[in-house]
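1. take a look and give me a structure for this.
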Amino acid sequence: MTDVEENVPLKDPGDAESGPCKPETSGPTREDKSSSKDPSYVLSVTGLIDTVNDVSKLSSKIGMNHDFHMEEKVLPPSSLEGRVKETMHNAFWDHLKEQLLATPPDFSCALELLKEIKEILLSLLLPRQNRLRSEIEEALDMDLLKQEAENGALNVPHLSKYILNMMTLLCAPVRDEAVQKLENITDPVRLLRGIFQVLGLMKMDMVNYTIQSLQPQLQEHSIQYERAKFQELLNKQPSLLAHTTRWLTRAAADLSTPLPSCPDAPDAPSTTCPSPSEAASGPEPPSPTMVLSQGFLNLLLWDPEDEAFPETLLMDRAWLQELEAQLCQLTVLASVLVVASSFSGSILFGSPPFVDKLKRITKALMEEFKSRPEEEAMLTVSEQVSQEIHQSLKNMGLAALSSDNTASLIGQLQNIAKKENCVRSVIDQRIHLFLKCCLVLGVQRSLLDLPGGLTLIEAELAELGQKFINLTHHNQQVFGPYYTEILKTLIPPAQALETEVGSL
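-> Next up is the predicted model:
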């Protein structure tokens, strides 16, 4: 079985009796091809995680990721589990072949396979597709097929052809090519094996279609369930919001402290996001929106040794750490590209294929950060990037870098490993500013006026920004009422009542 990679929004099913609804990619659509050290606190937090995770982990993940989809697990062929699975599958199909070639043929395995295929076909139907359901039940009547098998008259090729025709009607257009390839297979065992594999993909398509259809309900269920369970624990442990309160207090204080600048770097970033609420900034206190946005940004810089993580975000901590790691990678990637462009010239960096290749090389080499000190890994990055620039300049007939420039390029790239590196600091500030703007303006509007150094990673920033928004939005929907009450104590009443967090 292969992975299900496609997950495109589905079309409405249409009239079931006029024909099957054909999924665009993943479901039915159309027929036509057109902490603190306090033990009680620790126990409460542990209870929160254990109680909520069992039900809401998947639904909240679906709610936060509109592109969420299930995938068939693919085992590495070299793994023991993968080899065992492949051996067992081959043994089954070899046994089926032996049975069909026997004299007289033995159809016992074929009947079991046809029974499972029938169940899969029926599972792909929508509730209103009664005509097709009756047709499949009649064509694959297991009692009748069993009688035919006992009399040696089971026509496997004919049944396979019928199944292929039905798959053509029910599959997503993205599966059409796979189904058409099956039509060219004459060996009955190979054909049945191919049918079974493609049906597995179609079944996963239906699962993803169902997930998409139920996403609003799953999201609402997750919100209500998480909030109810948290409230139960809060009733037993009134101090359960202590860390959350400190988190928001720190965010409010941070807003009064300007970001440090790096005067040696060109085009140092502004420290404010051009939003309506900030346009009239001055001595006035920050709004709840600004405080909460700053708080979420601070989570991306959280010290792993700091146990006072906000109670309301404990279940999202792993996802926040993933976003933090992705942000760090983008900071290094953009810094490498900025330094490389300063040595390559506009002609070379004006070539999208070159930039894409340099990004692929850098991303691949950055994987070594997981197993090697960043300083050592950046040495490999600097040498590889330098060689790529040298070769590309040569291929385009441009002047190659001098030995001094090459040494300077390698040195500057290596220095990116230091977090205090000026280029890296500026890029880091700009990405955080971008994420802050995403929370206020949305991803698309924030992408309209990217500062220098970020335009080369626009696609990666869009992905990061959307993930960050999805996570923060879900958390606000769950815990908005608690945040509103806390912020009322941090911000003057008139300002605090301006916007309730739960409605952000």
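
2. C-alpha from now on. contacts and neighbour counts both.
-> Fine.

3. got the contact list for H69?
-> N7, N208, I211 (CA atoms under 8 Å, 6 or more residues apart in numbering).

4. and the last one, what does it touch?
-> Under the criterion of CA under 8 Å, 6+ apart, the neighbours of I211 are H69.

5. same check on the second one?
-> Contact analysis of N208 by CA under 8 Å, 6+ apart lists N7, S26, G27, H69, M70.

6. host element of the nearest residue to the last one once chain neighbours are set aside?
-> The reference is to M70. Distances taken as CA to CA, 6 or more residues apart in numbering place N208 nearest to M70, at 6.2 Å, with adjacent residues excluded. For N208, the host element (DSSP states H and E) is helix 188-236.

7. please apply the same query to W247.
-> Under the assignment here (DSSP H and E), W247 is part of helix 242-254.

8. could you also give me the structure for this second sequence? I'd like to compare it with the first:
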Amino acid sequence: MASEQPPQQVQLPSLPPNDDIPEECEDLTVSDSAGHAFAPPARIAARFYRPPNHRRKSLSSAASSRRNSMSSVHSQLSNSSYRAACRSNHVAQYLRRASILESRKARLAAREAHAEQVRIRAALAKSMPRGSNSEERALAAQQAREKHLAQVAASCAEEVRRAKKVAEEMKERRAAEEERYRLEMEEKLADAERRRLEYKRNTRRPRTASYPATNEGKKPVIKAPPKMDSEVAATCIQRAWRTGHRKAVLDEFAKLGLTIDKVHDTTFEDISGLLLNEKVLGITAKVLGLYELHENDQKATDISTSTKNFLTAYLILGHPAAVFTKDGEQEQDLITKAKDLVICFEATVSKSTTFNRFRPGATQIENLHLAHATFLTAFGDWKSQDASALIDIMVASFVNLDAIWQTVKDDTDGGVADDYRNGIRENQLAIYSKIRKLAGHDRANMLIKKAIRESRRARLRRKPVGDVRPRVADSHVIHPEASDGSDAVTVTAETTSHLAQPVSPDGSQANALTRLFSVIPDNRVLTHELAIDKEYRIDVGPHSDLRDALNRQVCDSMRRGYEQGEGDAWTMAMAQNIRSKLLHLLGSSKPDNSLKTLISEVLDPEHVQRQCEQGVFSYQNFFSFMASILPKLCAPFRDAEVQALATDLQTYGNLEEMIEKLFKLLHMIDLLSLDYSNFLLASVAPRLIKEAAGYEQRAFARDLAAGKISLSKTRRWWKNAAVNVVTEADRRDPRNMPTNQKIYARGLVDLAIATTPLKLDDLPETLEMDAARIARFRADTVRVVFVGAVLLTAKNLLKRDVRVQWKAQAARMCDVIKAARYSSEDVSESGVAARLMTALESAHAMPAATRAQLQGTISRLLPQAETGRLTDPVMKVLFQRLRAHVFGRLGASSSGERVRQASVASEGLAGSGLAEFIALVGEVVEGLGRVSEVDRRAHGGWYEEVAREVEGLGEEEAMS
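-> Sure thing, here's the model as predicted:
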């Protein structure tokens, strides 16, 4: 054992500075003390070089492990080298290895726990709802932009205020310098003037020494103030008095406290009364006189008017909504001018101080004069436009009163004219004075005369121009019925009948033709229409159209009769019918009238029959005879038509031309017959009007007794009107119960002022003869409401005054709607909407956007006007205002109240947006008034009976 060599010392290779543990696959080399590397023995190499493991440890795990550390390698080598000798170290090595493994497991568990926490936080963050980054960024950008804009606006406002302040200071500094220079110059001039006066008084210079003697030890000599002459003293006194006067005037004005804030805080009524106070007007006039502002208002007749015009600026700034009826460009410009004037005036007053003897600089006075003149110009333009609208409204009121007077002036029996005369005259004088004040004497007279002339011409427009009296008529032989009124006079001997088709030549054709020509209404209708309208005449147009249709059938039948060989029979029938008609036109003449005898002989049926049997009857001679007879029978205003027909009847060719000329002859005879009927009606009209109420009352009583009619619809109509009136009266004043007149007026207004078509079930039996008139009133109501809504929308879009009358546009639109009759196929670009738009654009230019909006409004409102279902708010409001206006005028109980309602009717309609329809609404009210008067005069007893029944039923229902 002693001879054994000690084991060779094994030295491990040096490790990296970071003590990284090498991988197991890396080669380990052992070097001796000399530093030579050599391969370890096989048994040692087998211990160190183990089979490769595919799972590589991470760098962090290798770096943290102590298996590859220097101490570990050394311990392993020592263990392997000295196993036999150092068995005790083996247990310690394994203990260290176990502790290292435990610590590694602990680190891995901590890492796994940390990873699990990270996964849990990621899952929670993912599951939490979060907003869009883009929205957050947009919101943040918007807030930043608003903050930046606010900062920019604040900085700009600050710069503007600073600039204004600098400008104002510069202006004040310059004004002060100018005033100081002026005062210095005045003082210098006054000093020079004083020296000049002293020099003039002391022409000789006193003799003195070259050097002034010293006055030591002597008392100072006090010189007396220089003596002023009368002119200088007067100037000083006047200057001091003027300064004191200006100070006193400005102090009085300051005591009033008249500022924009005070005007704005005070109500319109209170500030209006304050500004019209004589004391305020006097003090303000003095202030304006100090600054010579009265000279700018050249249109003012006196100082009071000029002062009121100036104080209007305060009223406009404080209460623009009460002063202006609309917010247009002209109103906004006037507000701006008033603001400039008030600001400049208050600045001038504030700069009137003791320093400048209460007299601001010339620049300030010039700015004030310029602002005042600009305001007066804008105020005058606005006032002239507003005055024109007021003048039109008041002229319309004057014309309405004149129309009422024209209606009642001929009533001398009932004393209606006496009741109305005083009220109409007083109201017309009040309106005339206002018109003359606004428009002047000459222009007021011209406007009123022109309006009255047009109104009366429109009332007479239905009458034909010229003499309507037939040449052979004799009014003295017309015998109306007796005054007892047992029955109305029969105007014509013929009655309405339908044409019987001629089937045989035995004379039945003549009987059928004889019943053709009279289409006169029955007696009750005639008396009723005359009672409502004294100038009523049978309308030629509809009756002429009906007769033309019947004549055309007769001529066609005559043509077929000629083709079938029945020409002689038709010729005798036609001659007999024309003879009877012409003799009827001459029936009131004398028996020995030569023209009557000539017609009887030439058109004698037997004579015509003999001519036809002999074959010598000539239509050419017949037409020539008629051409010579008709001018002697017609009225003078038909001369041109009759002469044209006579020229056309001279020649004819074939059968077709003969039948056509015969048709024209029948048409002319029909017109002459209608003219003669109207002449007879005009002759007996006074007697019929006088007996109309009694005759209609008796006729209604006969129909009621015979069971032809009942009062069921009248009771239902009266009950509905009573419920409506009582409900409204309870809502306003329960103590004021409505009268029967109010109930009747409400029922009549509900019946006539409506949007839906008239149904016969809704019409009471007492008003059945007025069905066509009430239907016309309903159509007028719909037309007024629709056109008024369109015009009101157009005025608001164009920023025009709603009180200004667009009469031409309203008339054109009404004609378009009346012609179209609300046809559904015309509601298009090429229909009613386009034509209405053309009527508006022809007088008022409008932008494309305004035009499109107005076009849409028209297209939207047309179907509502067609169906009568008003859903548009504007149309509903206009309809309610129109019905309330008509009911207010129709429900007036006395003549004075009716006159007052008529005098303010134009202003009320203009304020409601219906300024263009003052005349049309006046005609509707007048027509309903006449209907009410005639109806209650004829059926008043039945209305009282129905009222008592309805009232009794109401009391029974209330008790039950």
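
9. what's the TM-score for these two chains?
-> Put the two chains on top of each other and the TM-score (TM-score structural alignment, normalised by the length of structure 1) is 0.62; 414 aligned residues with a CA RMSD of 5.4 Å.

10. which residue is the nearest non-sequential neighbour of D770 of structure 2?
-> Closest to D770 of structure 2 by CA to CA, 6+ apart is V931, at 7.9 Å.

11. so that neighbour: helix, strand or coil?
-> helix (DSSP: H, G, I helix; E, B strand; the rest coil).

12. that one reaches D533, doesn't it?
-> No. Using CA atoms under 8 Å as the test, V931 of structure 2 is too far from D533 to be in contact (9.6 Å).

13. mean deviation of the helix holding W247 of structure 1 from structure 2?
-> Superposed on structure 2, helix 242-254 of structure 1 shows a mean distance to its aligned partners of 3.7 Å (mean CA distance after the TM-score superposition for structure 1).

14. toward the C-terminus, what is the element adjacent to that helix?
-> helix 276-279.

15. buried residues in that next one?
-> Taking 16 or more other CA atoms under 10 Å as the neighbour-count basis, helix 276-279 of structure 1 is seen to contain no buried residue.

16. now do stretch 525-536 of structure 2
-> So stretch 525-536 of structure 2, judged by 16+ other CA under 10 Å, has buried residues L526, T527, H528, E529, L530, A531, I532, Y536.

17. any idea how far H476 of structure 2 is from the second one?
-> When you say that, I think you mean T527 of structure 2. Applying CA to CA, to the nearest Å, the value for T527 of structure 2 to H476 of structure 2 is 21 Å.

18. then the first one?
-> Distance, L526 of structure 2 to H476 of structure 2, by CA to CA: 21 Å.

19. for the stretch 251-400 of structure 2, which segments count as helices?
-> Per DSSP state H, counting those that start in this stretch, the stretch 251-400 of structure 2 carries helices over the ranges 260-265, 268-275, 278-290, 303-318, 320-323, 329-350, 362-408.

20. got the angle for the fourth one vs helix 268-275?
-> If I follow you right, that is helix 303-318 of structure 2. 150 degrees (axes from the mean of the first three to the mean of the last three CA atoms, to 10 degrees).

21. what's helix 303-318 of structure 2 packed up against?
-> helix 260-265, helix 268-275, helix 278-290, helix 329-350 (3 or more CA pairs under 8 Å, 6 or more residues apart in numbering; DSSP states H and E).
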